[in-house]
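Student: need a structure here:
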Amino acid sequence: MILAAVAVFYIWDNVANKGLYTAQIKRSWV
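Tutor: Model (predicted):
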């Protein structure tokens, strides 16, 4: 269920924000 929520957030982020949030998360992980 958590993975589903992450997938929905990831898709929404790419559609609505052009990937801004996921880009910041990836930078914080690396």
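
Student: C-alpha only now, for contacts and for neighbours.
Tutor: Fine.

Student: can you give me the strands for the chain?
Tutor: With DSSP state E applied, the chain shows no strands anywhere along its length.

Student: For stretch 17-26, buried residues please.
Tutor: Thr22 (16 or more other CA atoms under 10 Å).

Student: Following up with a second sequence; could you model it the same way so I can compare the two?
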Amino acid sequence: MLRTAVEVVNQDGAAVLRMTVLTMVRCRTAPGG
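Tutor: Below is the predicted model:
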């Protein structure tokens, strides 16, 4: 079955948001900022 564009966008958006949050936390907790 083909996924709808909305489902793809929602999944990609969630993945990007999760990656962005992880990157922000990693940078914030890294020594020397």
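
Student: What residue in structure 1 is paired with Ala30 of structure 2?
Tutor: For Ala30 of structure 2, the aligned position in structure 1 is Asn17, judged by TM-score structural alignment.

Student: State the distance from that match to Met1 of structure 1.
Tutor: 23 Å (CA to CA, to the nearest Å).

Student: swap in Thr22 of structure 1?
Tutor: 19 Å.

Student: again with Ile25 of structure 1
Tutor: 20 Å.

Student: now do Trp12 of structure 1
Tutor: Distance of Trp12 of structure 1 to Met1 of structure 1, given as CA to CA: 17 Å.

Student: which one of those two has more residues nearby?
Tutor: Trp12 (13 against 6; other CA atoms under 10 Å).

Student: Next up, the contacts around the more buried one.
Tutor: Counting by CA atoms under 8 Å, 6 or more residues apart in numbering, Trp12 of structure 1 makes contact with nothing.

Student: And the longest helix anywhere in structure 1 against structure 2, how far off on average?
Tutor: Counting by DSSP state H, the longest helix found in structure 1 is helix 2-16. Compared with structure 2 after fitting, helix 2-16 of structure 1 deviates on average by 0.2 Å (mean CA distance after the TM-score superposition for structure 1).
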